[in-house]
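**Student:** Quick one, structure for this:
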Amino acid sequence: MESPGPIAFTIGTMEIRWYGILIATGAMLATLLAYKRAPKRGIQPDDVLDLVLWTLPIGIIGARVYYVIFSWNTLYRYDPMEAFNIREGGLAIHGGLIFGLVTAWAICRKKNIPFLSMADLILPGVALAQCIGRWGNFFNSEAYGRPTNLPWAIVVNGQHVHPTFLYESVWCGLLCLFLLYVDNRHRRFSGQIMCLYGILYSAERFFVESLRTDSLMLGPFRQAMVLSAFVFVGSIILYVFLKRREEN
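**Tutor:** Model prediction:
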């Protein structure tokens, strides 16, 4: 399988890219999912929309800033203006999550909404958005893995490689379904869904990142693997703490 190219269609001289279409689609479906489930959480649906209006653009900015910082010397040092060319791809999900969650926390604090409840509400949708948005990497022929002879390999630059975007897309789709299942049937305390997201997404990302050839680096280490390890351990500790607090 080989990418048909990044451009979905054109309107006059304007190129509409799959990358933007898929990110927008994922964001809309994530918003709709949280909006529909909000009353069950005791959260006003309009508060979800207010949150999205702030966290979505700030999250995208954060994802780009994070990517540019870690790619500065290799991609943008001699052409800084290219850092604003987001249409070509280059968003780091960890940056988006960090900026987005901090923004969500600030909004929840201002509106007096329990942050853990809001996080539990929106994160299944975030996993869904990641599932859909990762296909933008396929159309851009980016975020792929090492050469492989596996039957599901994709072709990039004439070489068969691991479709790491696909691994993450499938995992995030299953993660969304699992989080919704736990939330509906087995939720025991506020923050449980948030912690499970942190544990399960970080475990997957740590493994998939080891296959990629375009990792952002932190010295000699792949930064996504380092951050995933910290989030994995931190989420487990927080899960145990919140669970014990609820039981006491």
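
**Student:** all contacts plus neighbour counts: C-alpha atoms, from now on.
**Tutor:** Will do.

**Student:** and the strand or helix carrying A127, how far out from the chain's middle?
**Tutor:** Assigned by DSSP states H and E, A127 belongs to helix 115-133. In terms of Cα atoms, centre = their mean, to the nearest Å, the centre of helix 115-133 is set 9 Å apart from its chain centre.

**Student:** For Q192, give me its contacts.
**Tutor:** Q192 makes contact with 120, 239, 242-243, according to Cα atoms under 8 Å, 6 or more residues apart in numbering.

**Student:** Identify each buried residue in the helix holding A127, please.
**Tutor:** Residues of helix 115-133 classed as buried: 115-133 (neighbour count, 16 or more other Cα atoms under 10 Å).

**Student:** tell me what that helix is packed against?
**Tutor:** helix 18-37, helix 93-111, helix 164-185, helix 192-209 (3 or more Cα pairs under 8 Å, 6 or more residues apart in numbering; DSSP states H and E).

**Student:** Next, the structure of the following sequence, for comparison with the previous one:
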Amino acid sequence: METTIQPLDRVFLHLGPITIYWYGVIIGTGVLLGLWLATREAVRRGLPKETFVDLVLFAVPIAIICARTYYVIFEWDYYSKHLSEIPKIWEGGLAIHGGLIGAIATGIVFAKVRGLSFWKLADIAAPSIILGQAIGRWGNFMNQEAHGGPVTRQFLESLHLPDFIINQMYINGQYYHPTFLYESVWDFIGFLLLLALRNINLRRGELFLSYLIWYSIGRFFIEGMRTDSLMLTAHLRMAQVMSIVLILIAVSLWIFRRVRGLAKERYTD
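**Tutor:** Sure, this is the predicted structure:
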């Protein structure tokens, strides 16, 4: 007998002609929670309360546009024939690396305009960013995307996952690796790690660089399990390439800033 499992409803709410999807609700929740945490920490670090509210008003829209643009570029064979689908971000298709590039660029410009240290802002924001990523992956879960290769139901049960996750990983007659979950857990552990590193009082910028290194290590290995990767070539997954590049950049900046005396200030200074 064929197994019949209904996926979870992707729609959160209908408001007349407006449809609100779980994907957007979950990502929005991650942004708001991250903003709340960053604002609290900014006040503790002596910055005006509205600093991160102002930053987010610019950074979030730009990050979403960059995340979508990044995704569309690498899936251009499809979107060139379906131009009307490019704006449909509620169906998924936001590349984290594209969003990260947009957010960092916005942060650099914002810090320069406000006369603030970019590294100080980045350190404060780092735990919020990775927590937002941990939460956001559940938007992929609702859309049944960002999963890995085929597995059996017995394998998923051996992970002691609740039925609602196992059932949602049943897609078109096949169970799949819940790679969204692996990355979400990795990111949440990274969030706790960054909170602990605050107490070590690293030099300015090194908390953010720690985030880049931690996230990129996990993403590199988890990406290798996925079936929907954006590809640079027939054999190179773009996210893995970006992960290696970010690790090299972060380690190089860490060493360079210490050698050149550019990281004398501490996190709590």
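
**Student:** TM-score for this pair?
**Tutor:** In this superposition the chains share a TM-score of 0.94, using TM-score structural alignment, normalised by the length of the first structure; 246 aligned residues with a Cα RMSD of 1.7 Å.

**Student:** Out of the helices and strands packed on helix 115-133 of the first structure, which gets nearest to S71 of the first structure?
**Tutor:** Across those, S71 of the first structure has its closest neighbour in helix 93-111 (13.0 Å, Cα to Cα).

**Student:** Mean per-residue distance, that closest one versus the second structure.
**Tutor:** Superposing on the second structure and averaging over aligned pairs (mean Cα distance after the TM-score superposition for the first structure), helix 93-111 of the first structure comes out at 0.5 Å.

**Student:** and that helix, which stretch of the second structure?
**Tutor:** Aligned by TM-score structural alignment, helix 93-111 of the first structure falls on residues 96-114 of the second structure.

**Student:** how much distance is there from the matching stretch to the middle of the chain?
**Tutor:** 14 Å.

**Student:** One more: stretch 150-168 of the first structure?
**Tutor:** The answer for stretch 150-168 of the first structure is 20 Å, by Cα atoms, centre = their mean.

**Student:** measure it end to end?
**Tutor:** Taking Cα to Cα, to the nearest Å, the first and last residues of stretch 150-168 of the first structure lie 17 Å apart.

**Student:** quick one: buried residues of it?
**Tutor:** Applying 16+ other Cα under 10 Å to stretch 150-168 of the first structure flags 153-156, 160-168 as buried.

**Student:** circling back to that earlier point, touching the next helix or strand after the helix holding A127 of the first structure from outside, list them.
**Tutor:** Proceeding N to C from helix 115-133 of the first structure, the next assigned helix or strand is helix 135-140, under DSSP H and E. Helix 135-140 of the first structure has contacts (Cα under 8 Å, 6+ apart) with 3-6, 18-20, 22-23, 88-89, 143-144, 163, 165-166, 169.

**Student:** Could you tell me where helix 135-140 of the first structure falls in the second structure?
**Tutor:** Going by TM-score structural alignment: helix 135-140 of the first structure matches residues 138-143.

**Student:** May I see the buried residues of stretch 42-55 of the first structure?
**Tutor:** 43, 45, 47-48, 51-52, 55.

**Student:** which residues touch that stretch?
**Tutor:** Contacts of stretch 42-55 of the first structure (Cα under 8 Å, 6+ apart): 31, 34-36, 38-39, 99-101, 103-104, 107, 113, 118.

**Student:** Only whichever of these are buried, select them in ChimeraX.
**Tutor:** To isolate the buried members of these in ChimeraX, using 16+ other Cα under 10 Å:
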select :31,34,35,38,99,100,101,103,104,107,113,118
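
**Student:** Distance to F206 of the first structure added to the contacts of stretch 42-55 of the first structure, as TSV?
**Tutor:** TSV is the format used below for these (distance: Cα to Cα, whole Å):
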residue	distance to F206 of the first structure
T31	27
A34	27
Y35	31
K36	32
A38	31
P39	35
F99	20
G100	21
L101	20
T103	25
A104	25
I107	30
I113	32
M118	26
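
**Student:** And G16 of the second structure? What does it align with in the first structure?
**Tutor:** By TM-score structural alignment, G16 of the second structure lines up with G12.

**Student:** Against I132 of the first structure, how distant is that match?
**Tutor:** G12 of the first structure is 27 Å from I132 of the first structure, where distance means Cα to Cα.

**Student:** likewise V240 of the first structure?
**Tutor:** For V240 of the first structure relative to I132 of the first structure (Cα to Cα), the value is 31 Å.

**Student:** ok, back up a step: from the contacts of helix 135-140 of the first structure, which would you call buried?
**Tutor:** Neighbour-count burial (16+ other Cα under 10 Å) applied to these gives 6, 18-20, 22-23, 89, 143-144, 163, 165-166, 169.

**Student:** from these, which is closest to R64 of the first structure?
**Tutor:** Distance to R64 of the first structure, by Cα to Cα, is smallest for G89 among these, at 9.0 Å.

**Student:** Let me see the contact set for the closest one.
**Tutor:** 19, 137, 140.

**Student:** Of those, just say which sits nearest to C195 of the first structure.
**Tutor:** C195 of the first structure lies nearest to N137 out of the contacts of G89 of the first structure, by Cα to Cα, at 26.7 Å.

**Student:** burial measure for that closest one, as a count.
**Tutor:** Look at N137 of the first structure: counted by other Cα atoms under 10 Å, it has 23 neighbours.

**Student:** thinking again about what came up before, from the contacts of stretch 42-55 of the first structure, which two are the most distant?
**Tutor:** P39 and F99 (25.6 Å).

**Student:** so I61 of the first structure sits right up against G96, yeah?
**Tutor:** Yes: the criterion here is Cα atoms under 8 Å, and I61 of the first structure meets it with G96 at 7.3 Å.

**Student:** More neighbours: those two, which one.
**Tutor:** In this view I61 of the first structure and G96 are compared by other Cα under 10 Å, and G96 has more residues nearby, 24 against 20.

**Student:** I'd assumed G59 was in contact with that one.
**Tutor:** Yes: between G96 of the first structure and G59 there is a contact under Cα under 8 Å: 4.2 Å.

**Student:** What does M238 of the second structure correspond to in the first structure?
**Tutor:** In the first structure, M238 of the second structure lands on Q223 (TM-score structural alignment).

**Student:** roughly how far apart are the nearest residue to that match once chain neighbours are set aside and D120 of the first structure?
**Tutor:** Nearest non-adjacent residue to Q223 of the first structure, counting by Cα to Cα, 6 or more residues apart in numbering: M217, 5.2 Å away. As defined by Cα to Cα, M217 of the first structure lies at a distance of 31 Å from D120 of the first structure.
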